[in-house]
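Asks: Have a look at this prediction, sequence included:
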Amino acid sequence: MGLFDKLTGTRRPSDGVVPLPVHEVRAALLALGGPEVPWVVRDGAAEDADLVAEWRIREPAWRTFFLRTQVSELLQIRMRLLPDKREVRAVDRMWQVTWAGDTPRLALSAEAARGQMSVSTKSWTLGRGEGGEDGEDGPTQNFGVDTSDLKDPVRDTVLAAGWMWRGVAFGKL
């Protein structure tokens, strides 16, 4: 892996992995998001991409999760599948989230927010003591949002399919 590959997040599949046809790679990526994960992979034709992976912040079932975690930034990965090269080109977009009550509003803060992104884990524990007060005793619930929770499974699926994951910093997807 070269220096530029490291900067863009480009990864190559392991030696000996037989590349799958494009329709199988697409199907594997679309199958990633399920009801138990707070993100989805969907068709991206309306956004000049083949596929888009993003957090489910607008879905009512997940909105309270994101509200409780006070998420302020979200990652979106736009992907283009290039079957001739057996490559998925990916560009990240970081969205700023503001909350009006329990309704999220998303805004791309600047074009500079486009490229390969990473946000550190934001994690904390909520707990209640036996009398209902905040404290160390009693049941706890962990919350956190990390860009790798979305990016790693998507990228790993591409690599397991024998395709290259090429991060695109700027320019055409």
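Replies: Noted; the coordinates are in hand.
Asks: Every contact and neighbour count from this point should use C-alpha atoms.
Replies: Fine.
Asks: Work out for me the element the closest residue to Lys122 other than its chain neighbours sits within.
Replies: Counting by C-alpha to C-alpha, 6 or more residues apart in numbering, the nearest residue to Lys122 once its immediate chain neighbours are dropped is Gly144, at 5.0 Å. Using DSSP states H and E, Gly144 maps to strand 140-145.
Asks: The structure to be compared is supplied as follows:
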Amino acid sequence: MGGFWDRRTGTRHPVPGLTPVAAADLREALLALGGPAGVFLVREGTAKERADLVAECRVPEMRLTLKTSMRLVPAKHEVRTLEERWEPALEHSGEQYGRGPGKAVYRQWEHRRGADGRRSKVETFRFDTGQMRNPLQNTVLKAGWTWRGVLFRL
């Protein structure tokens, strides 16, 4: 049963035999990711968020917001993660909320005339949610910790 839920929640385990690093070292490594010039920003979580660390990404071109709340559990050497996203609703009535490890690629297209005079569809913008999730997950796994996805609460 654990394998089924691990797949549904996006849980990943480190390579067997890898010695876990200290929680403080992992926290520093996660905080060093992203930054102002990066795709996303990792910051300390607030008491209201009930998370140790929070990674946020805003994509104004797509009106998309991604948020990954992380709680470090040193006793089990795991990082519990709650992934949330706010994106435009299909019927244009506002935003749609989702949670869980949803992998998606967002694109914008434009019609342009080529050199031969024909109209063609050209991709003008592309964003893959893995650009935020993969660096976080890889940092946790390389530190010897488990990336444990949750759906309801940390």
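Replies: Happy to help now that I have it. Given the structure is predicted, the values throughout are model-derived calculations rather than measurements.
Asks: I'd guessed the residue nearest to Lys122 of the first structure sits against Trp124; true?
Replies: Yes: counting by C-alpha atoms under 8 Å, Gly144 of the first structure touches Trp124, with 6.7 Å between them.
Asks: Tell me which residue is most central in the first structure.
Replies: Closest to where the C-alpha atoms of the first structure average out (C-alpha atoms, centre = their mean) is Leu150, at 3.1 Å.
Asks: Okay, and the aligned partner of that residue in the second structure sits in which element?
Replies: Aligned counterpart of Leu150 of the first structure in the second structure: Met132 (TM-score structural alignment). Assigned by DSSP H and E, Met132 of the second structure falls within helix 130-142.
Asks: Show me how far the helix or strand following that helix is from its chain's centre.
Replies: For helix 130-142 of the second structure, the following helix or strand on the C-terminal side (DSSP H and E) is strand 146-149. In this view, strand 146-149 of the second structure has its centroid 12 Å away from the chain centroid, taken as C-alpha atoms, centre = their mean, to the nearest Å.
Asks: so strand 146-149 of the second structure matches what in the first structure?
Replies: Using TM-score structural alignment, strand 146-149 of the second structure pairs with 164-167 in the first structure.
Asks: mind listing what's buried in the helix or strand where Phe4 of the second structure lies?
Replies: Using DSSP H and E, Phe4 of the second structure sits within helix 2-9. For helix 2-9 of the second structure, a neighbour-count test (16 or more other C-alpha atoms under 10 Å) marks Asp6, Thr9 as buried.
Asks: Give me the mean distance between the very next helix or strand once past that helix and the first structure.
Replies: Next along the chain after helix 2-9 of the second structure, taking DSSP H and E as the criterion, comes helix 23-32. Compared with the first structure after fitting, helix 23-32 of the second structure deviates on average by 0.3 Å (mean C-alpha distance after the TM-score superposition for the first structure).
Asks: give me every residue that touches Phe125 of the second structure.
Replies: Arg107, Gln108, Trp109 (C-alpha atoms under 8 Å, 6 or more residues apart in numbering).
Asks: Now render these as a markdown table, adding distance to Ala22 of the second structure and neighbour count.
Replies: Shown next, in a markdown table, are the contacts of Phe125 of the second structure (distance: C-alpha to C-alpha, whole Å; neighbours: other C-alpha atoms under 10 Å):
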| residue | distance to Ala22 of the second structure | neighbour count |
| --- | --- | --- |
| Arg107 | 39 | 13 |
| Gln108 | 42 | 13 |
| Trp109 | 45 | 12 |
